[in-house]
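**Student:** based on what follows, work out the 3D shape:
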Amino acid sequence: MRTVFVAAAACLIVLTLGYLYRLVTGPTIFDRILGLSGFGTSTTIILTLMGCAYGRLDMFVDIALGYALLNFVGVLAAARYFERARG
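**Tutor:** From the prediction side, this is the model:
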């Protein structure tokens, strides 16, 4: 069962490269914010899958929830800042 979780995490890491591309080369700042949000969400899911793979789901879920909260607040703050700077 561990192999399934590791394989799913590896596939998600490959799919996360699309978000990383959007984060680096986004034509507008809002595309970059979208890439950052998707990258953070994928990282949260990867952390949870790795917790399942290593049998320490309780520890990894706590880390993933903290990371998701920081990601949400960071993206919200960046979007608000750039919206005010633009308008």
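**Student:** going forward, measure contacts and count neighbours with C-alpha atoms only.
**Tutor:** Fine.
**Student:** chain center to the longest helix along the chain, what's the gap?
**Tutor:** Once the chain is assigned using DSSP state H, the helix that runs over the most residues is helix 57-86. Its chain's C-alpha centre and that of helix 57-86 lie 9 Å apart, by C-alpha atoms, centre = their mean, to the nearest Å.
**Student:** now the second one, please; I'll put the structures next to each other:
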Amino acid sequence: MTFLDGALLICSILLALAAFGAVIRMIKGPALLDRVLAADVLLVVLASALIAKMVASRSTDHLALVVAITLIGFVGSVTVARFVQDRRRP
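**Tutor:** As a prediction, this is how the structure comes out:
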């Protein structure tokens, strides 16, 4: 096993644990912002997994998908934050 294989194995395990934790937080909540933050974390984990796959295969095939996922996560988080801010105003 090379160093890259070991690093990818450790990275995959940590990403799986992070995804599991994010899914649990999305299910349990308790608030809307907790669920939105967990969805954002899940998108980051997905993008990180795609980046790890690109490193393993030594290609940039999924780079546009990673950029799209991160943009969707950013726009979604900003939209929910503005929605929550508007709801809290008297």
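**Student:** can you list the buried residues in the longest helix of structure 1?
**Tutor:** By neighbour count on 16 or more other C-alpha atoms under 10 Å, the buried set for helix 57-86 of structure 1 is Leu57, Phe60, Val61, Ile63, Ala64, Tyr67, Ala68, Asn71, Val75, Ala79.
**Student:** tell me the counterpart of Asp86 of structure 2 in structure 1.
**Tutor:** In structure 1, Asp86 of structure 2 lines up with Arg84, judged by TM-score structural alignment.
**Student:** actually Ile27 of structure 2, not the one I wrote
**Tutor:** Under the alignment (TM-score structural alignment), Ile27 of structure 2 pairs with Val24 of structure 1.
**Student:** run a quick neighbour tally on that match.
**Tutor:** When counting by other C-alpha atoms under 10 Å, one arrives at 12 neighbours for Val24 of structure 1.
**Student:** and the helix or strand containing it, what does it pack onto?
**Tutor:** For Val24 of structure 1, the enclosing helix or strand under DSSP states H and E is helix 2-25. Helices and strands touching helix 2-25 of structure 1, by 3 or more C-alpha pairs under 8 Å, 6 or more residues apart in numbering; DSSP states H and E, are helix 29-54.
**Student:** hang on, the earlier thing: what does the helix holding Val24 of structure 1 rub up against?
**Tutor:** For helix 2-25 of structure 1, contacts defined as C-alpha atoms under 8 Å, 6 or more residues apart in numbering pick out 31-36, 38-39, 42, 46, 49-50, 52-54.
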